[in-house]
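> With the sequence up front, the predicted model follows.
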Amino acid sequence: MNKVRTMEEMPLSRFHFKMFAYSGGSAFLDGYIIGIIAVALSVMQRQIDMSLTVTGLIGMATLAGMFVGGMLGGYLTDLMGRKKIFIINMLIIAIVSTLQFFTNDPMQLVILRFILGVMIGADFPIAGALMTEFSPQKNRGSLLGGLNGLWYVGYASSYLVGYFMLVFGDTSWRWMLLSSAVPAVIMFFARLRMPESPRWLANKGREEEANAIVHKIYGKNVVMSKEPEIKVKTTFLDIFRNGNGKWTMFVAVFWSLQVVPTFAIGTYIPEILGQFGFANGTKEYLGSAIINIVYLVGLFPFLYLVERYGRRPTLIWPFLICSLSLITLGLGSASGANMSFIWIVVLFIIYGTLNTGMGIHQWIYPNELFPTHIRGTAMGFSTGITRITSAIGTLFFPAFLANYGVSATFYACGAMYFIGFLVALFMAPETKNMSLSQASSMNKSSGDPQNKSFIQKKTMN
């Protein structure tokens, strides 16, 4: 007689990589859409007279939209299901990306970029929840972390596409913005074939449908989990109740402290390199592409380290090293020394590879620390908070850079990473080798129905 196993005990298979691809579209498009605007803005500013405020609005519009999309999409995916919204989002992204080509007014572009942000923000929590709920326990951290790597693939790809599209001349910025429609259309058709999450179905009392999906994917001798999903009503405020509030604050704070400088620096890398003296021709765009491609190097060792040594050390120490790297860049700029292009790129790479590596926790912690009925809501809330803080930073970044210079900018960003180091040191939990039920039951009060079920199960065993 074959031993009955759970979804979390199953080995990696072709199916898991398919789910990774379906979910990874969110991260890829997020990175691509945010990255392509950096090159497009640089071209657009030479043709259209725009104030620093309007430039900042275009740069931050997508991030502001992600605040709305994250808050709304995360809650809706816990309420209505993972699959439906996941498909609709890609269709809307393809349509809006196409409309950007025809815009003639900067404020029209602000509106379209905001809508794109809403759709991407709604997509993020669904992607994380689906990947989490289908992942094997021993590979969950690396699979979720890999999604963050696809953000950098999208981001680096946008700079390469933007660089090669410069040959289109004055209209190149239109083609750059249109290009995001291509991956959106591909993902729309791919996602039509994906299954709904069995954990979500069981959490809503639809156990027969959940078991049918599990058996179809894994076979008859596989069950969803050892701890049964209890039917619980999704309520937004639950992310602050029953011990969840501590984790909500932790995730929102550490994530914000990482992405605010990442988005601020990343959106204006061409301008920053220009202030270092590399504004000749298109070298600043090529340098940006090289920097973001090499950032990916930092991802791969972390996919191993997070499973080998755990979540805490792979978040704490990169925060500190990123802080020191940016402060070093600031000191180099302040000294007035004529820094070489290669040396500047190397310093960016030291910062970027570690920043990329610890970025895997943006997907791991919010999806492991919360139960099924609020997993999407918590991820969406965290995404929303981090994007609105990033939007504010991106809005004021051009003026800060213009008024205070490169060195002060790097000092400020380095300080944020150091605060992140302290937050991670005192608050980051360890969830390595835990099942989803165990990880989401840490620090929960006895009033949480999910925790009550888990405690009863442990007692019976």
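Thanks, I have the structure now.
> For the rest of this, base every contact and every neighbour count on C-alpha atoms.
Noted.
> show me where the stretch 351-461 of the chain has strands.
Assigned by DSSP state E, counting those that start in this stretch, the strands in the stretch 351-461 of the chain number zero.
> Please apply the same query to the stretch 1-150 of the chain.
5-6.
> Next: the stretch 151-300 of the chain.
Counting by DSSP E, counting those that start in this stretch, the strands of the stretch 151-300 of the chain are 222-223.
> Alongside the first one, take a look at this:
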Amino acid sequence: MNQNKTIKLDDAPLNKFHVKIAGLTFGAHFTDGYILGIIGIALTLLKPEMELSPLWVGLVGSSALIGLFLGSLILGWISDFIGRQKIFVFSFILITLASFFQFFADNAMELVLLRILIGIGLGGDYSVGHTMLAEFSPRKYRGVLLGSFSVIWTFGYVASSIIGFYLLKMGPDAWKWMLVSSAIPALIILILRIGTPESPRWLISKGRIDEASQIVKKYVGKNVVLDDETPIKNNASFSSLFSKNLRKRTIFNCLFFVCLVIPYFAIYTFLPDILNTMGLSENFGTDLLLNGILVVGAILGILFTIKYSRRGFLISSFIFLSITLFLLSILPDNANMFMIVIFAAFTLIMSAVSNLVGVFPAESFPTEIRSSGVGLATSMSRLGSAVGTFLLPISISELGMSPTMLALTAVLVIGTIVSIAWAPETKALTLSEASGNSENSNLDNLIPKNKKTV
């Protein structure tokens, strides 16, 4: 093979730098899963110690998600102007500091405010992390790398359950150690992120071609070039997400994301309480079993992302989840074993399809507004999941478990309809083609109608 032959960035071979960027982004998702998971166990101690009402339980449980909404929206938009790398580092400065100060929170309000700050940092990282990896990754590996976020997030979530369970032995103040423990992975990621390069695609969008070329040659390969080295001439803004060419994909990404994460976070943030209410858990065993299934499902999701079309995987998963959650809503309380089997199946597929929340948004938007698009989809999902997490303990208390599960089933049905109507197919396209950067690309062309998609 001719070593001097130029290769486009989208077709570059995977190298150590790609693995490093993936690792730094994966580490962030591990931290995210840990932070959002540990609060569920900490609340079992916080509720009696601080005498929290269902309202305050919902606020504490959803506060990081509220911050995620704000951070994804604001920091994602800012990164399209000042660059990905600055937010890539700043977000973890905020997460590390706020995680540490949770140890000194004396009341629920202080805890809510600190976790909102943590969420803002996580939201900013969601926007730029997915974007950075998408903009550096070759298309052959992009789906696997972006889809792997869910696996690492799940490992973080499960790790929080295991560590939280053992920290319970430290007594009533164990919740302080649970929450502050998230500062450890956050600090490690922060240190490792210092010195990472700016996204060359973002530099090109700002007309800084020489800088972009130098970064590509230094980190990706001396014979690698940008897919398109023409500066983007239009002045894209946040409102561009709702232009005629982009509004359909913007609405799709927001809605499918929301419809997946509302039941995910509502159910798994309060998993111990839900299992007890359903009569499925008298010890840590069932909880640990379902957490293990979350990990298996996340890994299975990577295989499905490789093997099947994005669109087909999403639609079939929504249908399956709607059916299984409906069954959980109507089954009698004495059908314990059958309920565990169905809950396990629901957990497996929910974890698997969650891989796509890292894939679709990053592949759907042009470079000049990619972080804004990913940020908007993430922020809407986190707003929805925050509302769902806030309302869940109140709904269970006032209405009961069955009506609450039926309401979450309705959310999944909406996701099914939206996906059938609007889900694109981006699997076999370059990042420019998938996002509509190329002149002949539009959302309708992304629906599988020809041999370029799988």
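Looks like it arrived, so ask away. A quick note: this is a predicted structure, and the numbers were derived from the prediction, not measured.
> Could you report the TM-score for this superposition?
Here the superposed chains carry a TM-score of 0.92, computed using TM-score structural alignment, normalised by the length of the second structure; 442 aligned residues with a C-alpha RMSD of 2.2 Å.
> against the second structure, where does stretch 67-87 of the first structure fall?
Alignment of stretch 67-87 of the first structure against the second structure: residues 69-89, by TM-score structural alignment.
> How about the contacts made by Ser160 of the second structure?
Under the criterion of C-alpha atoms under 8 Å, 6 or more residues apart in numbering, the neighbours of Ser160 of the second structure are 33-35, 37-38.
> An error on my part: the question was meant for Tyr22 of the first structure.
Tyr22 of the first structure makes contacts with 127, 187, 190-191, 194, as judged by C-alpha under 8 Å, 6+ apart.
> go on, Asn442 of the second structure?
Shown in contact with Asn442 of the second structure (C-alpha under 8 Å, 6+ apart): 245, 436.
> same thing but at 10 Å, please
Residues near Asn442 of the second structure by C-alpha atoms under 10 Å, 6 or more residues apart in numbering: 245-246, 249, 433-436.
> Which part of the first structure matches the longest helix along the second structure?
Secondary structure of the second structure read by DSSP state H shows that its longest helix is helix 16-50. Aligned using TM-score structural alignment, helix 16-50 of the second structure spans residues 14-48 in the first structure.
> Buried residues, that stretch. List them.
16, 19-44 (16 or more other C-alpha atoms under 10 Å).
> roughly how far is the longest helix seen in the first structure from the heart of the chain?
Counting residues, the longest helix in the first structure under DSSP H turns out to be helix 372-427. Chain-centre distance of helix 372-427 of the first structure: 13 Å, with C-alpha atoms, centre = their mean, to the nearest Å.
> mapping the contacts of Tyr22 of the first structure onto the second structure, which are still in contact?
Counting by both residues aligned by TM-score structural alignment, their matches' C-alpha atoms under 8 Å, the members of those that carry over to the second structure are 187, 190-191.
> Could you pull up the contacting residues of the aligned residue in the second structure for His361 of the first structure?
For His361 of the first structure, the aligned position in the second structure is occupied by Leu356, per TM-score structural alignment. For Leu356 of the second structure, the contacting residues are 143-144, 146-150, 256-257, 260, 301-302, 305, 310-311, 313-314, by C-alpha under 10 Å, 6+ apart.
> Apply 6 Å and report the result again.
Contacts for Leu356 of the second structure (C-alpha atoms under 6 Å, 6 or more residues apart in numbering) come out as Gly147.
> In TSV: the kept ones among the contacts of Tyr22 of the first structure, plus distance to Leu296 of the first structure and neighbour count.
Output for these, formatted as TSV (distance: C-alpha to C-alpha, whole Å; neighbours: other C-alpha atoms under 10 Å):
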residue	distance to Leu296 of the first structure	neighbour count
Met187	22	24
Ala190	25	15
Arg191	26	21
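> Quick check: buried residues in stretch 356-363 of the second structure?
356-363.
> That stretch: end-to-end distance?
With C-alpha to C-alpha, to the nearest Å as the measure, stretch 356-363 of the second structure spans 11 Å from end to end.
> chain center to that stretch, what's the gap?
That offset, for stretch 356-363 of the second structure, works out to 9 Å (C-alpha atoms, centre = their mean).
> go on, stretch 303-321 of the first structure?
Worked out by C-alpha atoms, centre = their mean, stretch 303-321 of the first structure lies 17 Å from the chain centre.
> and for it, what are the contacting residues?
Under C-alpha under 6 Å, 6+ apart, the answer for stretch 303-321 of the first structure is 142, 354, 358, 417-418, 421, 424-425, 428, 430, 432.
> at 8 Å instead, please
138-139, 141-143, 145-146, 258, 302, 351, 354-355, 357-358, 361, 417-418, 420-422, 424-425, 428-433.
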